[in-house]
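Undergrad: coordinates only, sequence not included:
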């Protein structure tokens, strides 16, 4: 799996648009997303194993509810799986929890991005529950992966993004607004 310090891979994928336009029908519902989309912004990429499953919509809806918090941090969200864009669209149309998602749903049907990231489950051949925070230069600054049966905590992604954006030393359980660590003060206390 790619990790902190690695460049996020180049890609171009079909996607279901975020927001109400995403439910407009063929030609209106779809867009193309690449690693160059939203250049200069922080990006949150998260992947789930399959559409029409049980844990996935809980995570996707939770990321959707936090989209304003990510936007306030000059970050954009992209969610995706190895399902196709027509499957994503159908799932959105018939699942109340994800119908109004504000972010695009990426369709990595050839599994090229998932393979490049190293996040395909070895047995099932679908994406792990992987999350990446990518800085405006396209470098991965945080990477996390859960197995297929355990959902993640999107609020933790917000917390880590906040910490990364301070460009300071942030202690365990640090939250936005709390003090960061000052190395000089720590050295003075130790002396």
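TA: Nice, thanks for sending it over. Note that the coordinates shown come from a computational prediction; the quantities given were computed from them, not determined experimentally.
Undergrad: can we go C-alpha only for contacts and neighbour counts from here?
TA: OK.
Undergrad: point me to the helix or strand that includes residue 132.
TA: Per DSSP states H and E: residue 132 is located in strand 129-134.
Undergrad: all strands for this protein, in order.
TA: Taking DSSP state E as the test, the strands found in the chain are 12-16, 30-34, 42-47, 75-81, 105-107, 129-134, 140-146.
Undergrad: any chance of the ones you listed in TSV, plus mean neighbour count?
TA: Converted to TSV, those look like this (neighbours: other Cα atoms under 10 Å):
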stretch	mean neighbour count
strand 12-16	23
strand 30-34	18
strand 42-47	23
strand 75-81	23
strand 105-107	28
strand 129-134	25
strand 140-146	18
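Undergrad: what about versus this one:
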């Protein structure tokens, strides 16, 4: 599995647009690559399957914080191995996902999930992995949960805030608090 200090793999994936464009078959689909957001922080999170019970709770958790990630210069991409058509259908039929503000990427060939080392060997779907990737394409934070355990998007935002300080940030440090100082 890729970890802190590794380069995040290059990708070029089909996706469903966020916002109202992602609900119209004429405007919903696009292709996204890592090069498009070069020089920016990226939050890339994977979920196992569309149309499941647990996945939308996490997706909506990241959606609620999307403005805060954007305010910090980070782009948010959600990824699963479902097709872009399934992503759009899910958005159309899940009322809470209709206003989703970020792209839903389709790793239908499982290439990105495999390169990241997060493909569950038994289920053939990505684990609940979260990557914070710096503007140089280096992974600065990674967390991976079992398929049955949701993650905490607020903690991901806290970690991004800590990374953005460039300082030592202690346990439970919160934005606005002083970092640790030697002496």
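TA: Everything's here; your move. Worth saying up front: this structure is predicted, and the values here are computed from it rather than measured.
Undergrad: now tabulate the strands of the first structure in CSV and tack on distance to residue 2 of the first structure.
TA: Formatted as CSV, the strands of the first structure follow (distance: least, Cα to Cα, whole Å):
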stretch, distance to residue 2 of the first structure
strand 12-16, 18
strand 30-34, 18
strand 42-47, 13
strand 75-81, 17
strand 105-107, 19
strand 129-134, 9
strand 140-146, 8
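Undergrad: ok, which of those comes nearest residue 54 of the first structure?
TA: For these, proximity to residue 54 of the first structure was assessed by Cα to Cα; strand 129-134 is nearest, at 13.0 Å.
Undergrad: chain center to that closest one: distance?
TA: Offset of strand 129-134 of the first structure from its chain centre (Cα atoms, centre = their mean, to the nearest Å): 5 Å.
Undergrad: returning to what we had before: how close does the strand holding residue 132 of the first structure sit to the second structure?
TA: Strand 129-134 of the first structure, aligned to the second structure and superposed, deviates on average by 0.2 Å (mean Cα distance after the TM-score superposition for the first structure).
Undergrad: show me what contacts residue 126 of the first structure?
TA: The contact partners of residue 126 of the first structure, taken as Cα atoms under 8 Å, 6 or more residues apart in numbering, are 49, 50, 81, 82, 120.
Undergrad: what's the farthest-apart pair in those?
TA: 50 and 120 (11.8 Å).
Undergrad: ranges for the helices of the first structure?
TA: With DSSP state H as the criterion, the first structure has helices at 55-65, 67-72, 85-94, 112-117, 154-166, 183-190.
Undergrad: out of these, which is closest to residue 21 of the first structure?
TA: The closest of the helices of the first structure to residue 21 of the first structure is helix 85-94. By Cα to Cα, the value is 11.0 Å.
Undergrad: contact partners for residue 159 of the first structure?
TA: Taking Cα under 8 Å, 6+ apart, one finds 174, 175, 176 in contact with residue 159 of the first structure.
Undergrad: I'd like to know how far the last one sits from residue 119 of the first structure.
TA: In this structure, residue 176 of the first structure lies at 30 Å from residue 119 of the first structure, with Cα to Cα, to the nearest Å as the measure.
Undergrad: which one of the two has more residues nearby?
TA: The neighbour count for residue 176 of the first structure versus residue 119, taken as other Cα atoms under 10 Å, is higher for residue 119 (23 against 15).
Undergrad: that one matches what in the second structure?
TA: Alignment note (TM-score structural alignment): residue 119 of the first structure maps to residue 118 of the second structure.
Undergrad: its match against residue 127, yeah?
TA: Yes. Contact status for residue 118 of the second structure versus residue 127: in contact at 5.5 Å, counting by Cα atoms under 8 Å.
Undergrad: which neighbours do those two share?
TA: In terms of Cα under 8 Å, 6+ apart, residue 118 of the second structure and residue 127 are both contacted by the residues residue 144.
Undergrad: let me see the contact set for the nearest residue to residue 100 of the first structure once chain neighbours are set aside.
TA: Excluding the flanking residues, the one nearest residue 100 of the first structure by Cα to Cα, 6 or more residues apart in numbering is residue 19, at 5.5 Å. By Cα under 8 Å, 6+ apart, residue 19 of the first structure lies in contact with 100, 101, 102, 103.
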